[in-house]
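Q: sequence isn't available, so here's the structure alone:
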């Protein structure tokens, strides 16, 4: 039997190890994003507008591949609104759209 077309067992073990490490890294990255989303939800519920501003800043700094363009766009709007000099301690106008976008991301990652 010609085995040149098949990887050797040591190569398979190394590939399996690399795949497992990559999988752990991806899962940790997704969990970190979901933690920011959870922080945003908790801050919103507690009417902690500083917490909302911090979470929206973290979300706005992600790339579209990481979390989605809609979340990033809404997070930028919320963060800009929260940092506007005339803003008061109140719920930003774009917060509802950001929360909706975050819920969509959470539901996609749980599937």
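A: Ah, there it is. Keep in mind that this is a model prediction, so the values were computed, not measured.
Q: hey, let's count contacts and neighbours off CA atoms from now on
A: Will do.
Q: residues contacting the residue nearest the centre of the chain?
A: Central residue of the chain (C-alpha atoms, centre = their mean): residue 33, 3.0 Å from the mean position. Applying C-alpha atoms under 8 Å, 6 or more residues apart in numbering to residue 33 gives the contacts 59, 67.
Q: buried residues in the helix or strand encompassing it?
A: Assigned by DSSP states H and E, residue 33 belongs to helix 9-45. Burial within helix 9-45, assessed by neighbour count using 16 or more other C-alpha atoms under 10 Å, is assigned to 33-34, 36-41, 43-44.
Q: hold the first one in mind and look at this next one:
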């Protein structure tokens, strides 16, 4: 699975999902290349605005940690409206979405 990401949102450690080619079809950067700060600067110089990256695969432990962080954020975000029944339903729906793994 791939994600399309703005060049300005790239972070070191991500991996390109597809070959990057110039207008003539010449290979600039092969798929699978790990992104580092130098490559980000090169992509900006190429004038690229976005690239496809490989979606990272998380271990079960990393997935559990991510889910816990998301639920903690959700709880903090809705703390001010915890007495509002509509906000409670929205919070519950978002929590179910996160728990399903669809938001990963």
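A: Here it is on my side, so go on. Predicted model, so just to flag it, every value in this text is computed and none were measured.
Q: any idea what the TM-score comes out to?
A: The TM-score (TM-score structural alignment, normalised by the length of the second structure) is 0.30; 53 aligned residues with a C-alpha RMSD of 4.7 Å.
Q: assign a three-state SS to residue 58 of the first structure, would you?
A: Residue 58 of the first structure falls in the helix class when you classify it by DSSP: H, G, I helix; E, B strand; the rest coil.
Q: give me the neighbour count for it.
A: The number of residues packed around residue 58 of the first structure, counting by other C-alpha atoms under 10 Å, is 18.
Q: just give the nearest non-adjacent residue to it, would you?
A: residue 36 (7.3 Å; C-alpha to C-alpha, 6 or more residues apart in numbering).
Q: and what of residue 75 of the second structure?
A: Using C-alpha to C-alpha, 6+ apart and skipping the chain neighbours, the partner closest in space to residue 75 of the second structure is residue 91 (8.0 Å).
Q: I'd assumed residue 76 was in contact with that neighbour.
A: No: counting by C-alpha atoms under 8 Å, residue 91 of the second structure does not reach residue 76; the two are 10.7 Å apart.
Q: who has more neighbours out of these two?
A: More crowded of residue 91 of the second structure and residue 76, by other C-alpha under 10 Å: residue 91, with 18 against 11.
Q: the more buried one sits in which helix or strand?
A: Take DSSP H and E as the rule and residue 91 of the second structure turns out to sit in helix 85-100.
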